[in-house]
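Trainee: I'll drop the sequence and a predicted model, then ask my questions.
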Amino acid sequence: MFFGCRYIERYQCNRWWPRRPDMLRRLQLDHKNISVLLNILAAQSGQLATGGAVNYRVMMDVLDYMQSYAEHSHHPVEDIVYRRLAAQASLNDLSERLFEEHKQLTRITEAFHTTLNLVLNDNPVPIDRLKEELENYISMQRSHMRYEEEIIFPLLKQYLVEADWECLADECQQQLTDDPLFSDNIKRDCQELRSLIKGSEFVD
C-alpha cells in the first residue's frame, strides 16, 4: 500500500494562532476531492458493465487513499466535530448515526480492498461480485456524504460559533494531516490516478 499511514505534515493549530485552518471548509474540500475519486470509480464501473478495459490499479489506488487518509484523518476529524455539535444542539441520535456510518464505510472499504487484491494477484473473482461491490461502495460513500452536506454541515454553521471551532482546532491537531494525494506532496506510485484527477470530466 503506497500511502500507508505515514503523514507528511501536521497543521499546527492552537486557539491563539489567527491562521488556524478553516475546519468546515477543509471537510467540504475533502468531500469535493472524494467525489472526484468516486467519479473515477464510477467510470471504471461503467467499463465493467460494458466489458471495456478496467484499470484495477487505479481502483486500488483510490481504495488505498480512502484507507490512509479518509479513515485516518477525515472521518476522525468529523467524529470530533460531530460530538461537539451533538453536545451543543442535543443531537445525539444524529451523531451516533454518523459514527456508525463511518464504521460501516471502514468495513466496506476493507472488504472491497480485499476483493481488488484478489483480482490484482490473478485470483478468480466473479465479475458480478466485483460489479456489485463496486456499485455498493460508490453508492454508500455518496449517500453518506450527501447526508452530511445537506443536513449536518448546515447544522454546524447554525450551532457552532468561533469559540467552538477554535477549541476543535486544538482537539484535532493529531488528526489534521496533510492530504497525500490532493497536494504537492504525492508519491510516484499514483501518478496515473493523479492524471485522471486532472481530467475535467471527473469534477462535479
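Mentor: Received, thanks. Residues are numbered from 1 along each chain as shown.
Trainee: use CA for all of it now, contacts and neighbours both
Mentor: Will do.
Trainee: can you tell me the element the residue lying closest to residue 190 once chain neighbours are set aside falls in?
Mentor: Leaving out its chain neighbours, the residue that sits closest to residue 190 by CA to CA, 6 or more residues apart in numbering is residue 61, at 6.6 Å. Under the criterion of DSSP states H and E, residue 61 resides in helix 56-65.
Trainee: ok, and here's another one to check against it:
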Amino acid sequence: MLVDSIHRDHRNISRLLRLLTDKLAAIRSEQPVDYGYIRDTLLYLKDHAERCHHPKEDLIYHYYLTNYADTEGVAALDEEHETLAALTAEFAISVDMILMDSVIPLDVFAGKLTEFVEQQQRHLELEERSVLPAIEKALTAEDWNYLQSQWEEEDDPLFGEQVAARFKALAAAM
C-alpha cells in the first residue's frame, strides 16, 4: 500500500538522521569525521526524498485536501516540503565547501548540521504523529486504490533491493 511505503521511507530517513547525529557528536567531540557520509546522505535526500518521497506524499495530501476537511493542517505541508528542499540544498553547499578544504569553523558547521537534523526530525514527527494517522483514518480502500493507480513506485537507490554504486559506502556505514 502507498502509505506503507511512506512509513518505510520515514524509517529509512530516520536511520540517516541517526547517522548524521552520530557525525555531529563526533564533530562536537573533535573526533575525525568522514564528511563523505554526510554528503552522500544529502545526495540521497535530494535525489530520493525530493524526487520520489515528497511527491508521493503530495499526491496523497492533495487528494485528501480535495476530498476531505483539512483537520490536521495538511495544506501547510507543501510549503514545508519546499522549505526542507531549500534547507537541504543550503546545507549541501556547506558540506561541499568542507570537502573542497574550505575553512568553516566547526561550531558553525555543527550548528548547521543540528538545524538540518532537527528540522528533518520535526517534519517526520509531524507527519507520523498527526498528519498520516488523520489521513489513514479518513481515506477509504477505494481512495487508496485510486491513489495507488496514480503512482509508479521507483527503486530506492539506498534502501532498495539493489544499492546504487554511489551509495554503497553509505549503505555499509549504516
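Mentor: Cool, got the structure. These numbers come from a predicted model, not from an experiment.
Trainee: related to what we said a few turns ago, residue range for the helix holding residue 61 of the first structure in the second structure?
Mentor: On the second structure, the counterpart of helix 56-65 of the first structure by TM-score structural alignment is residues 35-44.
Trainee: now that stretch, how far from the chain's geometric center?
Mentor: On the basis of CA atoms, centre = their mean, to the nearest Å, stretch 35-44 of the second structure sits 13 Å off its chain's mean C-alpha point.
Trainee: the alignment partner in the second structure of residue 119 of the first structure - how many residues pack around it?
Mentor: Per TM-score structural alignment, the equivalent position to residue 119 of the first structure in the second structure is residue 98. Residue 98 of the second structure has 17 neighbouring residues, counting by other CA atoms under 10 Å.
Trainee: got a list of what residue 98 of the second structure touches?
Mentor: 35, 104 (CA atoms under 8 Å, 6 or more residues apart in numbering).
Trainee: same question, residue 116 of the second structure
Mentor: Residue 116 of the second structure is in contact with 87, 88, 91, counting by CA under 8 Å, 6+ apart.
Trainee: just checking, the second one touches residue 46?
Mentor: Yes. Judged on CA atoms under 8 Å, residue 88 of the second structure makes contact with residue 46 at a distance of 7.1 Å.
Trainee: please enumerate the helices of the second structure.
Mentor: 2-28, 35-44, 54-67, 77-99, 106-126, 132-138, 141-149, 168-173 (DSSP state H).
Trainee: by how much does the fourth one deviate from the first structure on average?
Mentor: Once the two are superposed, helix 77-99 of the second structure sits an average of 0.5 Å from its aligned residues in the first structure (mean CA distance after the TM-score superposition for the first structure).
Trainee: would you mark the buried spots in that helix?
Mentor: Buried positions in helix 77-99 of the second structure, judged by neighbour count with 16 or more other CA atoms under 10 Å: 77, 81, 84, 85, 87, 88, 89, 91, 92, 94, 95, 98.
Trainee: roughly how far out does that helix sit from the chain middle?
Mentor: On the basis of CA atoms, centre = their mean, helix 77-99 of the second structure sits 11 Å off its chain's mean C-alpha point.
Trainee: repeat that for the last one.
Mentor: How far helix 168-173 of the second structure lies from its chain's middle: 17 Å, per CA atoms, centre = their mean.
Trainee: in that helix, which residues are buried?
Mentor: Buried residues in helix 168-173 of the second structure, counted by 16+ other CA under 10 Å: 170, 171.
Trainee: over in the first structure, find the residue span that helix aligns onto.
Mentor: Aligned by TM-score structural alignment, helix 168-173 of the second structure falls on residues 191-196 of the first structure.
Trainee: what's in contact with that stretch?
Mentor: For stretch 191-196 of the first structure, contacts defined as CA under 8 Å, 6+ apart pick out 40, 58, 61, 62, 181, 202.
Trainee: reformat those as CSV; add distance to residue 157 of the first structure.
Mentor: Output for the contacts of stretch 191-196 of the first structure, formatted as CSV (distance: CA to CA, whole Å):
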residue, distance to residue 157 of the first structure
40, 30
58, 36
61, 33
62, 30
181, 28
202, 28
